[in-house]
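**Q** missing the sequence, but the structure's below:
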């Protein structure tokens, strides 16, 4: 899982401002989802259901850990070790229930504390602190979202189907980075999509796990299929869920194990701006578990671990028309814990 990284949006501004005709390979991939029931159930049966009601308020705390090894090979080899930790507190309020049962929810990230260790040097962030202009640029990814509300729409099965009202976040990024408001409508729309779908949606989805719409018991299983962009590839994702146990006491709790299977499709080689980019298909492993509190109609706790390795080689020419080759390998392991408060 992932920490908030809005710097991706900042990079998008820079690249689009320089050349808006540059092809954006990942933005053309349409995300599609489907849910399938694939196994029978045993033991006591429970009908899982999210219990949203207009005006309902609830909060989550989220803790993320990540460790990344970055190996860059050019004239010499550089190895960077990056460790990151972050804690978030998020407040949510149901604004409306649509005629189809979808919940429209306001989300506010009320507090963030984080630390980044790069090769032994640690930088810390606390959203309660007041920072200088230079420091705000350094912490732009956090400063842009703290206490800035946005909206999500969640369906009856727990899928976050839409993230909206991110204009204030975009404005915060531009103000922090001192970017003049002269961007084209196309660039702003790309930025909006990056923040909403690429950054906030995966973050928020951790609090709303997809549940089966039929009664479940021990060994019940279902799966969620969806496509998403990953580097230059289209990732065909299959999230597998299986009920481990059911506790029917004061609250009805359902314990679910999960696993993600990823199949990648697309070209390994991309030619752009006179350079050739050759990718090695990423290796992705992800698994986790969550507890669904059926009495409250919310996810009580979730843990997930993701490991990914990806290599990219870039070939081009320097100012003297001499061929140069750079290679970069990223090895990342992350863990996320989310708890209902």
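**A** Structure received. Worth saying up front: this structure is predicted, and the values here are computed from it rather than measured.
**Q** from here on, contacts and neighbour counts on C-alpha atoms
**A** Will do.
**Q** residue 188 belongs to a helix?
**A** Yes: counting by DSSP: H, G, I helix; E, B strand; the rest coil, residue 188 is part of a helix.
**Q** here comes the other one, which I'd like you to weigh against the first:
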């Protein structure tokens, strides 16, 4: 399964030798107050209301307005490889982004072009007991700048998006600046164009677009009311030897009042289907794959009157495993591998 760009780079950084402890001049950007990184995982405290009227979940922004968000992602990954002995790798990672969302242009069809500027980012990670900390704006030595270049490249380096009223993200662009800054921080300016484009595309698909999709989620283009349901099929994805097809399912569970605004409390879930052969033989090794187990759930608060997501908290979980049986000159060898991945994403309007 494809790993997130940031996690992959973090693991790579663990094995990079330090380049020295000399302090390096920092960008002239203000460090956020530490309280800005304290996320709230609780439900919105709003007043339930009885409202039988119909409405649409359409995005509605004003040109030039500035909305500040905090996105917190909490990830756990456990991998266990068992042969004659057992090896376990455990990763716990928390990343908090604070960013401004600024609509720049809105055309007659309601298509919005907006800038996103990440004002602050903080990482806390624990890899098998080894801890890592990073906060944008804090003094870093040269080795830390290289190690955490992917985060520094995002910091105060705006990128742009285009999306329509229904929340379909049409384009994520201006990511080349972020990729260029990443290579500059890692003293790798001579990297060829093809590599730069590959890294840029990976940043978009693995970092920038997932962030955007927490703020701009696709909504149904129809009138809704309390208890309305809908579903959105997702493209199938490869997981080991299988293809997983997901369908996101939604229901308006409740309407609530927050100040002068109505909130649609959306209950999110998912169904999935697994296809593929679970037995593979390659070079004398027989692999037996167990079908992946996956789940997803959460709550999304959509502000009906302001036309935007007020808050959301979503969870996902995936478990994969397989056994292998090989004939070697030393005799029969058997083993197994198991991996569990869980993610929690919390979006808050500040």
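**A** Good, I have the coordinates. Fair warning: this is a prediction, and the values are worked out from it, not measured in the lab.
**Q** so what's the equivalent of residue 60 of structure 2 over in structure 1 up against?
**A** Mapped onto structure 1 by TM-score structural alignment, residue 60 of structure 2 lines up with residue 51. For residue 51 of structure 1, the set of contacting residues under the criterion of C-alpha atoms under 8 Å, 6 or more residues apart in numbering consists of 296-298.
**Q** cool, and residue 186 of structure 1?
**A** With contacts defined as C-alpha under 8 Å, 6+ apart, residue 186 of structure 1 has no neighbours.
**Q** could you measure it against residue 306 of structure 1, distance?
**A** Residue 186 of structure 1 sits at a distance of 33 Å from residue 306 of structure 1 (criterion: C-alpha to C-alpha, to the nearest Å).
**Q** next one: residue 122 of structure 1
**A** According to C-alpha to C-alpha, residue 122 of structure 1 stands 23 Å off from residue 306 of structure 1.
**Q** likewise for residue 222 of structure 1?
**A** Distance, residue 222 of structure 1 to residue 306 of structure 1, by C-alpha to C-alpha: 20 Å.
**Q** residue 139 of structure 1 now?
**A** For residue 139 of structure 1, the distance to residue 306 of structure 1 (C-alpha to C-alpha) stands at 24 Å.
**Q** sorry, back to before: more neighbours: which of residue 222 and residue 306 of structure 1?
**A** residue 222 (22 against 19; other C-alpha atoms under 10 Å).
**Q** residues touching the counterpart of that one in structure 2, list them.
**A** In structure 2, the residue paired with residue 222 of structure 1 according to TM-score structural alignment is residue 230. For residue 230 of structure 2, the residues meeting the contact criterion (C-alpha under 8 Å, 6+ apart) are 220, 249-251.
**Q** next, residue 230 of structure 2: secondary structure please.
**A** Under the three-state scheme (three-state DSSP), residue 230 of structure 2 adopts strand.
**Q** helices of the stretch 201-350 of structure 2, residue ranges please.
**A** Assigned by DSSP state H, counting those that start in this stretch, the helices in the stretch 201-350 of structure 2 fall at 209-215.
**Q** please, where are all the strands along it?
**A** Assignment of strands within the stretch 201-350 of structure 2 using DSSP state E, counting those that start in this stretch yields the ranges 229-233, 237-239, 242-258, 261-275, 279-282, 285-303, 308-328, 331-349.
**Q** what do we get in structure 1 for residue 320 of structure 2?
**A** Taking TM-score structural alignment for the superposition, residue 320 of structure 2 sits opposite residue 310 in structure 1.
**Q** residues near the closest residue to that match other than its chain neighbours, how many?
**A** The shortest distance from residue 310 of structure 1 to any non-neighbouring residue, by C-alpha to C-alpha, 6 or more residues apart in numbering, is to residue 282 (4.5 Å). Other residues near residue 282 of structure 1 number 19, with proximity taken as other C-alpha under 10 Å.
**Q** distance check, residue 282 of structure 1 against residue 326 of structure 1.
**A** In this structure, residue 282 of structure 1 lies at 18 Å from residue 326 of structure 1, with C-alpha to C-alpha as the measure.
**Q** what's the answer for residue 142 of structure 1, then?
**A** According to C-alpha to C-alpha, residue 142 of structure 1 stands 31 Å off from residue 326 of structure 1.
**Q** and these two? Which one has more around it.
**A** Set side by side, residue 142 of structure 1 and residue 326 give different neighbour counts by other C-alpha under 10 Å, the larger being at residue 142 (24 against 16).
**Q** and the more buried one, what's its match in structure 2?
**A** Across the two structures, residue 142 of structure 1 finds its equivalent in residue 151 of structure 2, going by TM-score structural alignment.
**Q** what helix or strand is its match on?
**A** Applying DSSP states H and E as the criterion places residue 151 of structure 2 in helix 149-154.
**Q** so what corresponds to residue 301 of structure 2 in structure 1?
**A** Looking across to structure 1 (by TM-score structural alignment), residue 301 of structure 2 lines up with residue 291.
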